[in-house]
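> return atomic coordinates for the entry below.
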Amino acid sequence: MRGHVHKRGNRWAWVVDAGRDPGTGKRKQKTKGGFDTKAAAEMALREFLVDFNSGTYVAPAVTTLAEYLDEWLVTSATHVRPTTQAGYRKDVANICTKIGGVRLGSLAPQQIEKAYAELMATGGVSGRPLAPKTVKNVHTVLRRALGDAERLGLVSRNVVRQVRPPTAVRPEIVTWSAGEVRRFLDSVEDHRLRAVVVVLATTGMRRGEVMGLRWGDVDLEAGRMAVEQTLNTVNDKLSFGPVKTAKSRRRLSLDRQTIDALRRHRAEQDAERKRFGAGWGADGLDLVFRDQLGGPVHPDRFTRQFKTLVRQAGLPELRGPHNLRHTWATLALEAGVHPKVVSERLGHSTISITLDTYSHVVPSMDADAAAIVAASIFTGA
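Coordinates of the predicted model:
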């Protein structure tokens, strides 16, 4: 089998002579275009010939990328959490606005990189330019989807592996000082969901984990709490599910103030149930935190409420209650709590995630380490 490259308009393409069709006698050719340079086309031609001659060549799928991704979303839904699946759908919708009509088997790395650039310049479904971090998420999903296509033999290789994703700049993590946390707790002293804020601030739990907390998970006598389930919201619909990862399933010790706040909250919740009748909160969910109607506290609505309370308290604005998790981790590391303990309380899968996420604390830890060791050497302290 022989082939050559040639220029087609402003792009390059390769063509391979595949002999004659035994039925019609007509000459058959395989071709692929869309390459920016002659060198890129020649490299692709060499890869095709190697695959063909080794028997690993897979004929290009006639289905489009959009058609394949629609099917992939259906099959992948059984392996991921609802919130993850919702994110997949957004990422797929965005990439399909640019290259959804391209045949799956004809997709080239250059097309994908151009699509990424267009998403950041002109936007996707929303019509607004997407941040590099968002496009990097698109890249991650597309690589996973095309990896499955390769595994299933729908394509000969996952071309996304050759694509360079955009560099995402990590946003600065905004946290409060211990004094600012106290000010906020004082400002919500009489709020019916004050205990939510206390738990968020003193445990480092995720918002959904706190909203999914059950009284059966809490042992106030022993001062321990089990993190077992989370309350998710997808398209404004609530669903309970397991926590994020195996490491997220954990046991947490509670401090005296948090125990007192939960005791007070339970007494107030019992009073509400008596005031509104036996039907209030009678759903069998055993939730620690409920809204005024007795149902689960909607995480997104709580976030909006939280931001309003922060503004009313005159404190530095936070993106949401998740920043209390960042605040807890920062305060713990600054206080000298071992990073391994911080990582386990946060439910991170590895300690490296903790240290990478809170790298802004590392310089002060390094300075403390230098001073402590020097004091031990020079003063015997």
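> alpha carbons only for contacts and neighbour counts from here, please
Will do.
> what segments of the stretch 151-300 of the chain are strands?
For the stretch 151-300 of the chain, applying DSSP state E, counting those that start in this stretch gives strands covering 218-219, 224-227, 229-234, 237-242, 250-253.
> contact partners of the shortest one?
What that stands for is strand 218-219. Under the contact criterion Cα atoms under 8 Å, 6 or more residues apart in numbering, strand 218-219 has outside partners 224, 225, 226.
> distance check, the second one against residue 12.
By that I understand residue 225. Using Cα to Cα, to the nearest Å, residue 225 is found at 63 Å from residue 12.
> relative to residue 74, which of the strands of the stretch 151-300 of the chain is closest?
strand 229-234 (16.3 Å; Cα to Cα).
> what helices and strands are in contact with the closest one?
Judged by 3 or more Cα pairs under 8 Å, 6 or more residues apart in numbering; DSSP states H and E, strand 229-234 is in contact with helix 82-99, helix 207-211, strand 237-242, helix 299-313.
> residues in contact with that strand: which ones?
Outside strand 229-234, the residues that reach it (Cα under 8 Å, 6+ apart) are 82-83, 86, 208-213, 238-244, 298-300.
> among these, the buried ones, what's the PyMOL command?
Remark: buried members of the contacts of strand 229-234, expressed as a PyMOL selection using 16 or more other Cα atoms under 10 Å:
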select buried, resi 82+86+208+209+210+211+212+213+240+241+242+243+244+298+299
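> sorry, back to before: go through the strands of the stretch 151-300 of the chain and name the closest to residue 157.
For residue 157, the closest of those is strand 229-234, at 33.3 Å, according to Cα to Cα.
> quick check: buried residues in the closest one?
Going by neighbour count (16+ other Cα under 10 Å), the buried part of strand 229-234 is 229, 230, 231, 232, 233.
> residues near the closest residue to residue 122 other than its chain neighbours, how many?
Once flanking residues are discounted, residue 122 sits nearest to residue 129: 4.9 Å by Cα to Cα, 6 or more residues apart in numbering. Per other Cα atoms under 10 Å, the neighbour tally for residue 129 reads 17.
> I'd like the structure of this one too, to check against the first:
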Amino acid sequence: MLKDRQSPLESEVSPSMRLSELSTLWFEEIESNGRAGRRTIDGYKDTYRRVISPALAGLRLNELSTGRLDRFLKNVAADHPATARHSKVVLTGILGLAVRHDAIHSNPIREVARIKVATKDVQALSVEDVLKLRAVIRQWQDDSDHRGRPRASDLLDVVNIFLATGARIGEVLAIRWQDVDLQASPATITISGTVVMERERDTYRQAKPKTKAGFRTVKLPPFAEQTLRRKYIVEQPADDAMLFPSSTGTVRSPNNFRRQWRDARSGSEYEWVTPHVFRKSVATLIDREYSSKDAAAQLGHSGTAITEKHYIARATESPDLTKALEQFAGHEVVDGPTM
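Got it, this is the predicted structure:
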């Protein structure tokens, strides 16, 4: 019989199934097929638990119309547009499972109104800003008044590698000494992993970067090479040692680094500077001196679109319309000396 040949999943998914039941099946599927990383899945689950479930979990699939989903997402977007967009991604995946198993004819989420998220201007540090910020961090590191909290003594070194590579915080904290080649000319660092934080698991080094294009070898400017040579002489590390370990010699948590970074810049004019700002600063400088293609390669992007949209700070430049605008002068001749 046909019923006997059906898989358990095919027989379970039906128009009368509730979203809560379907979501369980979808999360099981994406965890087993390996297409999404642990952090991505945890993010999906968090969005479902906090945002989607309270409003929609009890509804059956045949009750989830495009109009109902559109109203739900608009209500979320009124206060939290980014959360609404993420909710749309999760719902698209969950309801896509129902489509694939013929429980519904089409995915109702695909026809909801577009969720607009305001884009923020890219903020990057100038060369002068970097010099001033370095002085702020150096003073913080040298301050003997620790106020009961131990201070990281290597923040300036981490900043130098941020500025020399344009790497993400997780990528920088995942660098091992075996990824560093001080014999090359110029010296290089190979970005070959990233630090991952998962629920119910200690922070660990993932043996691949965030994206396929993120696996790259970057050439280091002299200031970064000098930083690494000094560290190597002082520390005499093993090849498999982390370049910037935790206080106990293990993989350093990005959250712990961010806390140290907040302490270091607190009260200064650079409180707005997060580790990601260094990545944008590198992209902006390389774009200005070379090209956006070079900036994308340095950052580990597969193309220039994301780099140009989210990482390069530039003023809008109008086309040369001076000939047209000169018509406003008429026959007037401006007397006096010219500059």
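> quick revisit: kindly reformat the helices and strands packed on strand 229-234 of the first structure as TSV containing distance to residue 259 of the first structure.
Shown next, in TSV, are these (distance: least, Cα to Cα, whole Å):
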stretch	distance to residue 259 of the first structure
helix 82-99	31
helix 207-211	14
strand 237-242	24
helix 299-313	22
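> tell me which of those lies nearest to residue 155 of the first structure.
Nearest to residue 155 of the first structure, of those and by Cα to Cα, is helix 82-99 at 16.6 Å.
> so which elements touch that closest one?
Judged by 3+ Cα pairs under 8 Å, 6+ apart, helix 82-99 of the first structure is in contact with helix 65-76, helix 109-122, helix 132-151, strand 229-234.
> so the shortest one aligns onto which residues of the second structure?
Counterpart in the second structure of strand 229-234 of the first structure, with TM-score structural alignment as the criterion, is residues 193-198.
> which two of the buried residues of strand 229-234 of the first structure have the greatest separation?
The span of these, defined through Cα to Cα, is set by 229 and 233 at 13.3 Å.
> what's near enough to touch residue 176 of the first structure?
By Cα under 8 Å, 6+ apart, the contact set of residue 176 of the first structure is 316, 324, 327.
> same check for those, but in the second structure.
Retained in the second structure (both residues aligned by TM-score structural alignment, their matches' Cα atoms under 8 Å) from those: 324, 327.
> just the buried ones from the contacts of residue 176 of the first structure?
Buried members of the contacts of residue 176 of the first structure, counted by 16+ other Cα under 10 Å: 324, 327.
> on that earlier part again, for residue 264 of the first structure, find the nearest of the helices and strands packed on strand 229-234 of the first structure.
Nearest of these (Cα to Cα): helix 207-211, 16.8 Å.
> in the second structure, what stretch matches the closest one?
Under the alignment (TM-score structural alignment), helix 207-211 of the first structure falls on residues 169-173 in the second structure.
> circling back to that earlier point, with respect to residue 71 of the first structure, which of the helices and strands packed on strand 229-234 of the first structure lies nearest?
Closest to residue 71 of the first structure of those, according to Cα to Cα: helix 82-99, at 11.4 Å.
> if we go by neighbour counts, what in that closest one is buried?
In helix 82-99 of the first structure, counting by 16+ other Cα under 10 Å, buried: 82, 85-88, 91-99.
> between these, which is nearest residue 165 of the first structure?
The closest of these to residue 165 of the first structure turns out to be residue 95 (Cα to Cα; 13.0 Å).
> ok, the closest one touching residue 136?
No: using Cα atoms under 8 Å, residue 95 of the first structure is not in contact with residue 136; the gap is 11.2 Å.
> give me the aligned partner of residue 346 of the first structure over in the second structure.
By TM-score structural alignment, residue 346 of the first structure lines up with residue 299.
> scratch that, residue 72 of the first structure
With TM-score structural alignment as the criterion, residue 72 of the first structure pairs with residue 26.
> with adjacent residues omitted, what lies nearest to that match?
Once flanking residues are discounted, residue 26 of the second structure sits nearest to residue 94: 5.7 Å by Cα to Cα, 6+ apart.
> wait, doesn't that neighbour sit right on residue 29?
No: contact criterion Cα under 8 Å: residue 94 of the second structure and residue 29 do not qualify, at 10.0 Å.
> compare those two (neighbour count), which wins?
Taking other Cα under 10 Å, residue 94 of the second structure and residue 29 do not tie; residue 94 has more neighbours (20 against 13).
> aligned partner of that one in the first structure?
By TM-score structural alignment, residue 94 of the second structure lines up with residue 145.
> quick check: its match touching residue 69?
Yes: assessed by Cα under 8 Å, residue 145 of the first structure is found in contact with residue 69 at 7.2 Å.
> distance check, the most centrally placed residue in the first structure against residue 234 of the first structure.
Among the residues of the first structure, the one closest to the centroid is residue 84, at 7.2 Å (Cα atoms, centre = their mean). Going from residue 84 of the first structure to residue 234 of the first structure by Cα to Cα gives 9 Å.
> now do residue 59 of the first structure
Residue 59 of the first structure is 38 Å from residue 234 of the first structure, by Cα to Cα.
> same question for residue 7 of the first structure.
48 Å.
> equivalent analysis for residue 205 of the first structure, please.
20 Å.
> ok, residue 20 of the first structure next?
Residue 20 of the first structure is 55 Å from residue 234 of the first structure, by Cα to Cα.
> name the residues that touch stretch 12-22 of the second structure?
Stretch 12-22 of the second structure is touched from outside by 53, 56-62, 94, 98, 101-104, with contacts defined as Cα under 8 Å, 6+ apart.
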